[in-house]
Structure formats: structure tokens, C-alpha cells
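Chemist: I would like the atomic coordinates for the input below:
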Amino acid sequence: MAKTKILHIIKSLGRGGAEMLLPETLKLHDRENFEFHYIYFLPWKDQMVEALQKAGGKITCLEAKDNIRLLLQYKNIISYTKEHGIDLIHCHLPWAGFVGRLVHARIGIPVVYTEHNMQERYHIATKNINKLTFNSQSLALGVSEDVTCSINKNIHPEIPVQTLLNGVNTESFKRTGDSQIRKELGIPENAIVFGNVAVFRFQKRLVEWLQVIKKIRKENSNVYGIIVGAGPLEEEIKKEWKDLDLENVVFFPGLKTDVKPYFEAMDIFMMSSSFEGLPIALLEAMSMECAVVATDAGGIKEVIRNEQDGLTCEVDKWKKLPQLCQILIDDPEKLKNYKRAARERVVDNFSLTKMVDELEKIYSDFVKK
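Modeler: Below you'll find the model as predicted:
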């Protein structure tokens, strides 16, 4: 029987949450019945290429220096689709979605679009293009109920929209007890380590994250921090880091394709975000038995049930985060319980295997049509 051929389109293959999902889902897909192709446009953002190739993905970069040139690649995508016998296109994030809709409008191939963010958070131009073109595709998937509600409220689509919660490979993201990163960074064995894995953008509020650590450190000299990632606000964030005199306390290892060793080093995964879709890094941290303290931004509140799976506060009350963290610092048994609860929550409800099974059913249903 011929394999069903799926083409994923995404703007970049850098170290973002949506990008990280692609190799992880590919590892679990039914390779006997499906074949996966990937097109991206920013050759300098290619951190996920090697992982996709190792997992058996077929990857092509159609270089585009800006969004207009990206859209103009639709003819090359049509040629690729015909040449390789692609059965369905799956687009991620707005600009990949826009070009996928152009392809759908011209050749009628089924196009599935995954929305990772709230419509309210997009630039007005992106929001308007999204609204104008949204119905020129087959199905939209929201990564959380919040995201799906935002689509319905702002776009009023005529096409089907459903929620498909992000997942994590709980067998791959499993704590082993390796403390090598702590040794490399010179963090004491008995320290309590707070962590985050993020693109350095304004919604992550990493300047505020550092301020929270500074406040916690006033009462707890054994607290350290690790922030894995990079991004446009790096200069501003590191200036705050220096101004707060946290240079030997909070560590910035940079952009990493393998984040598991850093989760191993963390006790508490802390997020101060102002908004989120459903963050992959949060699920990965929970799978690695990191206790969670966070604002309840976006999909976070769909994952973390306050005082059950972790501790949360309202987005605009992020200054409560030090108090919530102190609860876990003061009670090692409670910290241990929340670590265990985090792992149990993702294993039971946010397994990547479940997400992949649902995706394959969606693909098969459209291809049969």
C-alpha cells in the first residue's frame, strides 16, 4: 500500500516550541503508512534540521529573506507537492499558514493549519491577513482551548476548528539523576535551581523573571537559576542580569537543541509569561519532574491545576511568584510532591503518543476524502 505523504511547512527550524515538536512527533509517527516532508524558509534558523533528518524526515529549504519573498515561494511549493506526490500539507504559525493557503486555493490540496498563539497577540497586519485568508484551508487546530476560543471569537471561521493539545514524549523526557550540568556551571549539589527554556521575547517577561530570582535570593542564598535560549531581547535581559548582580547566580547556556540535561539540573520550572499558547517547554519540564511555579497565562492554566499540579498566580499578579516559590523552598517534601505531580499530569493527559494518534487520524480522514 502506498504511503500517505505529508508536507509540513514552517517559517524556520530554529529552537522554538512549534519547531521542537516536529522531530519529536516524527519519532512516534507510523512510518510504514506515512512519509514526512518539511519545507522551511530561513536557512540561518536550522537547529532542528539534524534531528529531523535523523528521524527520517525529508527536508528542503526554500530561502526567503522576508515575508513577501516567503509568500512568493508558493509556486515552488506547488511544484514540490506535485513532484513528490504530497497528499496533505500541514502548516505551522501564520506566515507558513498564509503560503499554504495560497497553495490550497490554486491546487485544492488539503491544508491543515496549527495555531499556536492567541489572535489578540498578533501584529494588526498579521491578524488581518489571517482573518482574510483563514477559510482557504481545510481545518484549523488550536494548541489549547484558549487558542481555539480566540480563533472563533476573532475570525468566526467557516471551516472546522478543533483543539489538539500539545504533547511531550514522556519516555524521552525522563529524569535520570545526571547532575553533570550543575557540575559544569559550578552550582552546589544542595542548591535549589530555578529554570526556564524560552525564546527571549517580551511575552516571556524574562527581565521580571530575573527580578523574582533576585527577591528570592534575599532570603535564600542557595537559590540559582538557568535560562536556556536566545532571542531579540537578549541584550536587555542580560543588562538586567548584570544590574541585579546575578552573574554568578543565573546562567545563560544559550540556544540548545538538546535541553534534557538542563531540565535535569532544575528543581523548579518558573514562568512569568504575560501570554502563551500551550508551551512545549513547560510540558517537557513537567515530564522531567520539575515542579512548576507560573503565571496562569493562556494554555498554562489548562495544564497546571493550581495547588494540584503546581502553583500559579494571575498574569498581572506575577509579583506573587516569589511567595509561591518560597512555599516550595520552605517545604522540601511539598517540593518533592509537586515534582512527582508534574510528571503524572503530563503522562496522564499530555502524552505525545496521544497527540500523534489524533494527528494521523486527521491526516487519514482528509486523504480518504
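
Chemist: only C-alpha atoms from now on, for both contacts and neighbour counts.
Modeler: Will do.

Chemist: in the stretch 251-369 of the chain, mark out all the strands, start to finish.
Modeler: Using DSSP state E, counting those that start in this stretch, the strands of the stretch 251-369 of the chain run over residues 268-271, 291-295, 311-313.

Chemist: got those strands as TSV, with distance to Pro94 and mean neighbour count columns?
Modeler: Formatted as TSV, those follow (distance: least, C-alpha to C-alpha, whole Å; neighbours: other C-alpha atoms under 10 Å):
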stretch	distance to Pro94	mean neighbour count
strand 268-271	25	27
strand 291-295	25	28
strand 311-313	29	23
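
Chemist: buried ones in stretch 67-85?
Modeler: For stretch 67-85, burial by neighbour count (16 or more other C-alpha atoms under 10 Å) applies to Leu70, Leu71, Gln73, Tyr74, Ile77, Ile78, Thr81.

Chemist: helices of the stretch 101-250 of the chain, start to end?
Modeler: Assigned by DSSP state H, counting those that start in this stretch, the helices in the stretch 101-250 of the chain fall at 124-133, 145-155, 180-185, 206-217, 234-243.

Chemist: tell me the angle of the longest one relative to helix 234-243?
Modeler: Taking axes from the mean of the first three to the mean of the last three C-alpha atoms, to 10 degrees, one finds that helix 206-217 is oriented at 20 degrees with respect to helix 234-243.

Chemist: could I get the helices of the stretch 101-250 of the chain as CSV with mean neighbour count and distance to Val250?
Modeler: Below are the helices of the stretch 101-250 of the chain laid out as CSV (neighbours: other C-alpha atoms under 10 Å; distance: least, C-alpha to C-alpha, whole Å):
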stretch, mean neighbour count, distance to Val250
helix 124-133, 14, 35
helix 145-155, 19, 32
helix 180-185, 14, 10
helix 206-217, 20, 8
helix 234-243, 15, 8
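
Chemist: nearest to His116, of those helices?
Modeler: helix 145-155 (7.0 Å; C-alpha to C-alpha).

Chemist: what packs against the closest one?
Modeler: When contacts are defined as 3 or more C-alpha pairs under 8 Å, 6 or more residues apart in numbering; DSSP states H and E, helix 145-155 packs onto strand 161-163.

Chemist: following up with a second sequence; could you model it the same way so I can compare the two?
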Amino acid sequence: MNHPAHKQASTINKCQRIVHVVQHLAPGGLETMVLELLKQATREEQVFVVSLEGELEHALKHWPQLQRFDSQLLFLNKKQGAQLSLIRQVCDVFRQLQPQVVHTHHIGPLLYGGLAARLCRVPVRIHTEHDMWHLNDNKRQKVEDLALRIVNPILVADANKVQQQLAELYPYTAPTVIKNGVDCNRFVPGSQAAARRILGLPRDVKLIGTAGRLEPVKAQAFLIKAMARLSKDTHLAIAGIGQLEAELKKLSKALNIDDRVHFLGLVADMPSFYQSLDVFCLPSICEGFPLSPLEAQACNIPVVVTDVGAVKETLCPLSGITTKSNRVFSLISALETALKTKHLFSPRDFVVENNDVRLMSRAYRNLVTQG
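Modeler: Presented below is the predicted three-dimensional model:
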């Protein structure tokens, strides 16, 4: 177990101590949202993140943004499968930190972190559901039902659709909606030419971009297949790493478009990535309330997304386009429309008004004061 809790406890007695519990602190939408809450902490707040899985050194290596917060990160190195002894480990962490607030994210952290918080009599317990696809499984539904009844947290949904599903599954709850936010001071419009130069992308082309783990659920293969039927002056930039990288590169080559598909790996400068684009596309077959469409729109880039989960709630209604998942020709049509449309309005305005990270942080802070 990697954690500096015993070193920190004596220095934070005068601060409100908030502990977020996640399954695995690695690049992803949920984890990025937690990191943003860490960044938004006030001087009166001391915020820690407990990652049930993983190790500190590995996390810092693969997500450099974590380095400035390394003294606030605790990794418990959980193995696969149920591990009841982990509740005791989490309790030990809570007894050392003595948090006033424990905030869990997803079902695993609710079980281990939520139960530990209840056992340690943490005054305010918050649980955020970031998507509902995992509760399609009947066993998971029952496990979450039991955990919610025992932990009795302030229940938060990150989208209206998630709130509706929670209320249907667990009618005794009263979930509040707090939508995820992005840093609109970081994700801003910029020079397309300069951004392409920074990333080594071609200058005089139409550029579609997508960002996310290279995994089946993100469905980059459908986007590559759509690319093969778009005009030859259209290129695709893919930001992200994952198990399908070799397979996706092979597909691009088989379709004779490997010169038009640019695999950028894990991009540290995501604002430049979005600024380089003409259109951002998220072709996923399953999502919760993703951050990438918000980040792209904050950079004033129009987006095309598949209508899954609560993705539609991330879209500027004046510029965003939805399409069906797993439908290449539907995706082609949506992308062609997005590329040829000249917008007279700003998708950034929608994000600034509805999804700035400071709005999200303030909403969670208000929950704590009310709790």
C-alpha cells in the first residue's frame, strides 16, 4: 500500500478533509473529473484521492498530471475479485485522515469506501453515479441496492438520464444532478495552424479528431471505416492509447488510408489537440456523461457523437450532431454535414454557461455544507 496519510494528518487539523475514492486512478473521464475537483480545492479544504487499485509510481509514470498532487494520492493495490480485507485498509486510512467528507465514485468505491466511511462515522458521505450501463446486470443492481441502503449517502447523478434511471431502480433515493465540468480557462479557442504545427499534423486538410482509450467500447474502428468513404482531403487524428492500437493501425492500412489516419498516442496538450480540429467525433457504443465533447466545444470545435448514454446532454443544441452507434453510413452522413456547415454561433458559450468546472465544484461544495 502506498500512502502518506500518517505524514499528512498532523498538518491538516484546521482544514476540512475530503477524501475521494475511485476504483483506479488512471486517465479516464471519471478520474479526470475527480482530478479537477482536486485542483479546485480552496485553502480551507484538504483533498485526498484513494485509488483502490494500482500503485503510485505506475500512476505517476502514465499520467504526469498527477505528479503535482502525489502527496495527496493513496493507492491500495487491490487485486481482482472481492477483497473484504480492503474495507479494513480503507478504515485505517480514514482513521488517520479523519475526513469530514468521503465521496465515492462507481460501485466498487461505494462498497469499499462507502462501507468504511459508515463504519468510521464520517459525517458526510457522497456517492456519484457516472453511468448506468453497469447496472444492466441484475446482480450488480442488488449489490448497489444493498450498499446504498447501508451507506445512505447523498446520491448524485452526473446526468439527467442517470438520475431518471437511479430513481427507477431505487425509488427510495432522491438523486441530485450535478453535471461534470471542464476547465474553460484551460480549454479555449486557439490558432488551428499553430496547434497542427505543435502536434505535427498536416496543415491544408479537413481534420476530424477523436480522443479516448483504444478499446472496443470507444468504437474507433467505425470512425476509421467512415474515413475510408470521406473525401481524400479529410484526415483523422486519434488521441489515446489502448489494447486495440495495433488492430486499428492494421485496419487503416487495409483500407488504404493509413496516410490519412494519425495516431498521436497519449496527448499531454489536449487543448492544442482540440484546437487543431475542424470537427471532433466520439463514436462510442457505450458512454456515461463524457468530458471530451465538452472539452472540444470549449475550444469552439463542433462535435459529432453517437446517441448513447447521456452523451446528448453534453451537446450544444445549435451545433452538435448525434448519430446512431454501430452505423458507419449514418456516421459518414453526420461527419459530412458537420464539415460543410459554417456555424454562426459558438459551442463554447454552451459549455461556459452549463459545464464549467467551477460550477461543478461549487455544486459539490454546497452539498457538503448542506450535509
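
Chemist: in helices, which of the buried residues of stretch 67-85 of structure 1 appear?
Modeler: Leu70, Leu71, Tyr74, Ile77, Ile78, Thr81 (DSSP state H).

Chemist: got the contact list for stretch 1-13 of structure 1?
Modeler: If you take C-alpha atoms under 8 Å, 6 or more residues apart in numbering as the criterion, stretch 1-13 of structure 1 is touched by 19, 32-43, 45-49, 81, 85-93, 95-97, 100, 364, 367.

Chemist: again, only using 6 Å
Modeler: Residues outside stretch 1-13 of structure 1 that contact it (C-alpha atoms under 6 Å, 6 or more residues apart in numbering): 19, 33-42, 45-46, 48, 86-92, 96.

Chemist: which of the residues you listed fall in strands?
Modeler: Using DSSP state E, Phe34, Glu35, Phe36, His37, Tyr38, Ile39, Tyr40, Leu88, Ile89, His90, Cys91, His92 are the members of the contacts of stretch 1-13 of structure 1 that sit in strands.

Chemist: so of the residues you listed, which two are at opposite extremes in space?
Modeler: Between any two of these (C-alpha to C-alpha), the greatest distance is 19.9 Å, for Phe34 and Tyr40.

Chemist: who's more crowded, these two?
Modeler: Tyr40 (23 against 16; other C-alpha atoms under 10 Å).

Chemist: identify the residues contacting the more buried one.
Modeler: Ile10, Lys11, Ser12, Cys61.

Chemist: what does Leu282 of structure 1 correspond to in structure 2?
Modeler: Matched across to structure 2, Leu282 of structure 1 falls on Pro293, judged by TM-score structural alignment.

Chemist: what about its match, neighbour count?
Modeler: 28.

Chemist: how near is the aligned partner of Phe134 of structure 1 in structure 2 to Leu359 of structure 2?
Modeler: Alignment note (TM-score structural alignment): Phe134 of structure 1 maps to Leu148 of structure 2. The gap separating Leu148 of structure 2 from Leu359 of structure 2 is 26 Å, by C-alpha to C-alpha, to the nearest Å.

Chemist: next one: the counterpart of Val111 of structure 1 in structure 2 relative to Ala5 of structure 2, how far apart?
Modeler: Aligning on TM-score structural alignment places Val111 of structure 1 opposite Arg125 in structure 2. According to C-alpha to C-alpha, Arg125 of structure 2 and Ala5 of structure 2 sit 20 Å apart.

Chemist: same check on Lys79 of structure 2?
Modeler: For Lys79 of structure 2, the distance to Ala5 of structure 2 equals 21 Å [C-alpha to C-alpha].

Chemist: for Leu115 of structure 2, same thing?
Modeler: Using C-alpha to C-alpha, Leu115 of structure 2 is found at 19 Å from Ala5 of structure 2.

Chemist: with Leu201 of structure 2 instead?
Modeler: 44 Å.

Chemist: one more: Arg140 of structure 2?
Modeler: From Arg140 of structure 2 to Ala5 of structure 2 the distance is 32 Å (C-alpha to C-alpha).

Chemist: Gly28 of structure 2: neighbour count?
Modeler: Using other C-alpha under 10 Å, the number of residues around Gly28 of structure 2 comes to 14.

Chemist: spatially nearest residue to the aligned partner of it in structure 1 (excluding sequence neighbours)?
Modeler: If you follow Gly28 of structure 2 across to structure 1 using TM-score structural alignment, you land on Gly16. Nearest non-adjacent residue to Gly16 of structure 1, counting by C-alpha to C-alpha, 6 or more residues apart in numbering: Val199, 6.7 Å away.

Chemist: ok, that neighbour touching Gly231?
Modeler: Yes: Val199 of structure 1 is within contact range of Gly231, at 5.3 Å (criterion: C-alpha atoms under 6 Å).

Chemist: neighbour count winner among these two?
Modeler: When Val199 of structure 1 and Gly231 are compared for neighbours, Val199 comes out ahead with 21 against 14, by other C-alpha under 10 Å.
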